[in-house]
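Visitor: following is a predicted model, sequence given first.
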Amino acid sequence: MRVEILGTGCAKCNKAKEIMEKAVQETDVDAEIVKVSDIDTILSYGVMITPAVVVNGEVKIAGKIPTLEDAKKWVTSGIFT
């Protein structure tokens, strides 16, 4: 599974990455978590406001920090996609 955190490095982007890392750890999912700060790549997902979380190529949230509960749902449902 590939989890991308889209953002330029602001505190909210870092928090989103921290939550996604915790979700992956707590659910014991094998996932690669990547921080994406390239504006062109971020825009290619149609994201206009960060932070954003992309799981296996699908934007799950943009403009907000995800909750740990939502993050766990995304990474566990991503196993089957």
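Guide: Everything's here; your move. No experiment lies behind these values; they were computed from the predicted model shown. Numbering: from 1, shown residues only.
Visitor: use CA for all of it now, contacts and neighbours both
Guide: Will do.
Visitor: ok, the spatially most central residue of the chain to residue 74 distance?
Guide: Computing the C-alpha centroid of the chain and ranking residues by Cα atoms, centre = their mean puts residue 53 first, at 2.7 Å. Using Cα to Cα, to the nearest Å, residue 53 is found at 10 Å from residue 74.
Visitor: give me every residue that touches the closest residue to residue 56 other than its chain neighbours.
Guide: Spatially, and ignoring its direct neighbours in sequence, residue 56 is nearest to residue 2 (5.2 Å; Cα to Cα, 6 or more residues apart in numbering). For residue 2, the contact set (Cα atoms under 8 Å, 6 or more residues apart in numbering) comprises 31, 32, 33, 34, 55, 56, 57.
Visitor: want to compare, so here's the second one:
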Amino acid sequence: MKIKILGTGCPKCKALEQNTREALQELGITADIEKVQDINKIMEYDIMFTPGLVVNGEIKVAGKVPSKEEIKEILRQCV
């Protein structure tokens, strides 16, 4: 599984990364996590607000920080 956290390093972006890492650990899923902080690369995903969560090339969340439980549900659907 490949996960990208889209964001410039703001507190919400860091919270999304933390929730995602915890969700992965609790589910026992191994994933490659990449933080995308370059605004030009973020714009390639056509999201208007950060943070963004991309799983296996698909935008799953944009503009909010989902709870750890919401992320777990997203991840379950992607395995």
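Guide: Looks like it came in fine. None of these values were measured; they are calculated from a predicted model.
Visitor: how far off centre is the helix ranked longest in structure 1?
Guide: Ranked by residue count and defined by DSSP state H, the top helix of structure 1 is helix 11-27. Computed by Cα atoms, centre = their mean, to the nearest Å, the chain-centroid distance of helix 11-27 of structure 1 equals 8 Å.
Visitor: next helix or strand past it?
Guide: Downstream of helix 11-27 of structure 1, the first helix or strand assigned by DSSP states H and E is strand 32-36.
Visitor: next, the angle helix 11-27 makes with that next one.
Guide: Interaxial angle of strand 32-36 of structure 1 relative to helix 11-27 (axes from the mean of the first three to the mean of the last three Cα atoms, to 10 degrees): 170 degrees.
Visitor: so what does the longest helix of structure 1 touch, helix or strand wise?
Guide: strand 2-6, strand 32-36, strand 52-55, helix 68-77 (3 or more Cα pairs under 8 Å, 6 or more residues apart in numbering; DSSP states H and E).
Visitor: what packs against the following helix or strand past the third one?
Guide: Translated: strand 52-55 of structure 1. Where DSSP H and E defines the elements, the next helix or strand beyond strand 52-55 of structure 1 is strand 58-62. If contacts are counted by 3+ Cα pairs under 8 Å, 6+ apart, strand 58-62 of structure 1 sits against strand 52-55.
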